[in-house]
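>>> what's the 3D shape of this:
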Amino acid sequence: MSTSFFFGYGSLVNRRTHAFDPAHKAVAKGWRRVWARVPGRPVSLLTVSRDAGSEIEGLIAPVTGEGWAVLDQREADYDRTDARADVRHEAPTVEELAIYVVPEADRLPPDTEHPVLLSYLDVVLQGYLGEFGKEGAERFLASTGDWRVPFLNDRDAPLYPRAQSLSDAERGFVDAALLYVGAQVFSR
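So this is what the prediction gives:
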């Protein structure tokens, strides 16, 4: 069994988007989620920033064989960063634990030309609802920075490559959450 793990805090919490197993619930202390766009990408995404007073929930899962190459390709705009000292978990024998972070120098604020995809947020919140329940998804909302960024409603024709179908209850939670946090949702 592998002793190398990743900590997922966004779409990697949704087990439907990857085959890394077994996954374990975990908490990363000293990190906060933020929205960012990266030069050269058409959409914005989640990343994390150091924040001594914050912690975020997520999943860790072991990485074996070519797994790091697969993850590094999926998370191409991120640096794989050591987080072993920051993450609490109940997994046995974790010798390496990485978190993916967009470098500060590469981050720009999301805008309407580079929005967050609603299909991406759907996947993220579906993962949190499945792993941590409604209360955990609400903690996700509270532990993620500025929500007043543009979200492109692409649900009818998802642009996110790992888009998932949501139940009516999951979709209702996401829609209510967007209203609650004051997000700007638009269509093209």
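>>> from now on I want contacts and neighbour counts done on CA atoms only, so please keep to that.
Fine.
>>> what ranges does the chain have for its helices?
67-74, 118-142, 168-181 (DSSP state H).
>>> quick one: contacts for the closest residue to Arg41 other than its chain neighbours?
What sits nearest to Arg41 in space, not counting adjacent residues and going by CA to CA, 6 or more residues apart in numbering, is His114, at 7.6 Å. By CA atoms under 8 Å, 6 or more residues apart in numbering, the contact set of His114 is Arg37, Arg41, Pro42, Val43, Ser44.
>>> another sequence for comparison is provided below:
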Amino acid sequence: MADPYFFGYGSLVNRATHLYRTAFPATLPGWRRVWRHTALRPIAFLTAEPDPEAEIDGLMAAVPAADWAALDDREYAYDRVPVTGLRHALQAPLETAIYTIPPGRHASPDRAHPILLSYIDTVVQGYLAEFGAEGVARFFGSTHGWGAPIRDDRAQPLYPRHQRLTASETRLVDDWLHEVGAHPQAAVAPDR
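Take a look at the predicted model:
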């Protein structure tokens, strides 16, 4: 029996954040990417939600022997659900799952639950490696919620799987954030 696959659309697109080596770029129609937070995590992350008018690029990767435990642990704030219709370079249909925060269990990011710039950096680096500059443009254009608060934590990254960016990658992220009207803010010390 063939190994199942996951479809990653955020940090899982960056191969440096995981050990799943049998991986391929793919596109998933009928879903959109959006910034959300959940009570299970202190900061905002990307989720995907059904949208018949949308599609998102991502990375599909095999889960050897269907051993989902490590990935389920990493994606603990999400539910793993099956998806179909994935477009990819492999010929055979594949059993594929996506991690998504179910409706009613997430909200828009806010000042108490911001997006981390180190997370955005990691995601964009992955899209650049897999899809090139055009893929980065599609990522920013197909992601909803850029008006959310973004915490600039580059100097001391809080995202546990953050990746170091080159100067040109950093400029690319900053230029696109400006393009979509997003404005990272320096961390504010909590009131005492």
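>>> TM between them?
The TM-score (TM-score structural alignment, normalised by the length of the first structure) is 0.95; 187 aligned residues with a CA RMSD of 1.4 Å.
>>> so what corresponds to the residue nearest to Arg41 of the first structure in the second structure?
With TM-score structural alignment as the criterion, the equivalent of His114 of the first structure in the second structure is His113.
>>> try Asp21 of the first structure
Match for Asp21 of the first structure (TM-score structural alignment): Arg21.
>>> tell me how many other residues surround its match.
Neighbours of Arg21 of the second structure under the rule other CA atoms under 10 Å: 11.
>>> and if you look at Asp110 of the second structure?
With other CA under 10 Å as criterion, Asp110 of the second structure counts 16.
>>> which non-adjacent residue is nearest it?
Asp110 of the second structure sits nearest to Pro149 (CA to CA, 6+ apart), 6.0 Å away.
>>> gap between the equivalent of that neighbour over in the first structure and Thr112 of the first structure?
In the first structure, Pro149 of the second structure lines up with Pro150, judged by TM-score structural alignment. Applying CA to CA, to the nearest Å, the value for Pro150 of the first structure to Thr112 of the first structure is 6 Å.
>>> between the two, which is the more surrounded one?
Pro150 (20 against 15).
>>> quick one, what contacts the nearest residue to Phe20 of the first structure once chain neighbours are set aside?
With sequence-adjacent residues excluded and distances taken as CA to CA, 6+ apart, Phe20 of the first structure is closest to Ala61, at 5.8 Å. Taking CA under 8 Å, 6+ apart as the criterion, Ala61 of the first structure is in contact with Phe5, Phe6, Phe7, Phe20, Asp21, Pro22, Ala23, His24.
>>> the third one: neighbouring residues, count only.
Right, the one you point to is Phe7 of the first structure. Based on other CA under 10 Å, the number of other residues close to Phe7 of the first structure is 27.
>>> how about a markdown table for the contacts of Ala61 of the first structure, with distance to Ile56 of the first structure added?
Below are the contacts of Ala61 of the first structure laid out as a markdown table (distance: CA to CA, whole Å):
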| residue | distance to Ile56 of the first structure |
| --- | --- |
| Phe5 | 17 |
| Phe6 | 14 |
| Phe7 | 10 |
| Phe20 | 20 |
| Asp21 | 21 |
| Pro22 | 20 |
| Ala23 | 16 |
| His24 | 14 |
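>>> in ChimeraX, select just the buried ones from the contacts of His114 of the first structure.
The buried residues among the contacts of His114 of the first structure can be selected in ChimeraX (16 or more other CA atoms under 10 Å) with this line:
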select :37,43,44
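>>> in the second structure, where's the longest strand?
The single longest strand within the second structure, with elements called by DSSP state E, is strand 45-62.
>>> and it, what's buried?
Within strand 45-62 of the second structure, the residues scored as buried using 16+ other CA under 10 Å are 45-49, 55-62.
>>> and it against the first structure, how far off on average?
In the superposition with the first structure, the average deviation recorded for strand 45-62 of the second structure is 0.6 Å (mean CA distance after the TM-score superposition for the first structure).
>>> the inter-axis angle of that strand versus helix 117-142?
Angle of strand 45-62 of the second structure versus helix 117-142, following axes from the mean of the first three to the mean of the last three CA atoms, to 10 degrees, is 80 degrees.
>>> who's in contact with the residue nearest to Asp110 of the second structure?
Pro149 of the second structure touches Pro109, Asp110, Arg111, Pro114, Ile115, His183, Pro184, Gln185, counting by CA under 8 Å, 6+ apart.
>>> from those, which land in strands?
Of the contacts of Pro149 of the second structure, the ones assigned to strands by DSSP E are Ile115, Pro184, Gln185.
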